[in-house]
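In: using only what follows, build the 3D model:
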Amino acid sequence: MLYVGLYFKTHRQCYYELLDAARVTGDWEAWLDFFPEAVIITELTAQKRKRLFSYTGYIEIMSRGTELPDRKDGQV
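Out: Okay, here's the model as predicted:
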């Protein structure tokens, strides 16, 4: 599920300018084009975040160490 609300908040001025232009001049196409842009950008951001978290998890696993635990009886 995507949360496009953050995109709208981040681009609030543009959102309201386009909405006002639609109301005043009837230019609904520009305002409606804004929505798929929000969805696409939000999806791309989600994909980048997913890759970043996957990579971070990989680094965490790899940095745990690969040494074998010490044996108490002196055997290796």
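
In: C-alpha from now on. contacts and neighbour counts both.
Out: Will do.

In: contacts for stretch 19-30 next, please.
Out: Leu18, Trp31 (CA atoms under 8 Å, 6 or more residues apart in numbering).

In: in that stretch, what's buried?
Out: Neighbour-count burial for stretch 19-30 flags Leu19, Ala22 (criterion: 16 or more other CA atoms under 10 Å).

In: ends of it, what's the gap?
Out: One end of stretch 19-30 sits 9 Å from the other (CA to CA, to the nearest Å).

In: off-centre distance for that stretch?
Out: Centroid separation between stretch 19-30 and its chain, computed with CA atoms, centre = their mean, to the nearest Å, is 29 Å.

In: I have a second one here; can you model it like the first so I can compare?
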Amino acid sequence: MGLLLGYVRVSTTDQHGQMQFDALIEAGVPEEQIYFDQLSGAKAAKDRPGLTALLGYARRDDTVLVYGSTAWAAP
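Out: Next comes the predicted model:
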């Protein structure tokens, strides 16, 4: 069985994503396995360092949880 990983993205510097972090931790994702980006959703997925790191780390049997995302696109 693989790892449980999480991803949080917020759009602006006045957003902090704490609700998303809390929901992922409550779902069982270890805090150190939550990846984070703080940038506009208009940015291309390849310009998201947290998402890029997550996808580089994740393996076939891992599960990725994303809280409240309206769009998902891998680089």
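
In: TM-score for the pair, please.
Out: The TM-score (TM-score structural alignment, normalised by the length of structure 2) is 0.27; 36 aligned residues with a CA RMSD of 3.5 Å.

In: scan structure 2 for its longest strand.
Out: Secondary structure assigned by DSSP state E gives strand 4-10 as the longest strand of structure 2.

In: just checking, what packs against that strand?
Out: Applying 3 or more CA pairs under 8 Å, 6 or more residues apart in numbering; DSSP states H and E, we find strand 4-10 of structure 2 packed against helix 18-26, strand 34-38, helix 49-57, strand 63-66.

In: now the angle from the third one to strand 34-38?
Out: Using axes from the mean of the first three to the mean of the last three CA atoms, to 10 degrees, the interaxial angle of helix 49-57 of structure 2 with respect to strand 34-38 works out to 150 degrees.

In: report all helices and strands that helix 49-57 of structure 2 contacts.
Out: For helix 49-57 of structure 2, the elements it packs on are strand 4-10, strand 34-38, judged by 3+ CA pairs under 8 Å, 6+ apart.

In: tilt between it and strand 4-10?
Out: With the same axes, to 10 degrees applied, the angle from helix 49-57 of structure 2 to strand 4-10 works out at 160 degrees.

In: in helix 49-57 of structure 2, what counts as buried?
Out: Those buried within helix 49-57 of structure 2 under the rule 16+ other CA under 10 Å are Gly50, Leu51, Thr52, Leu54.
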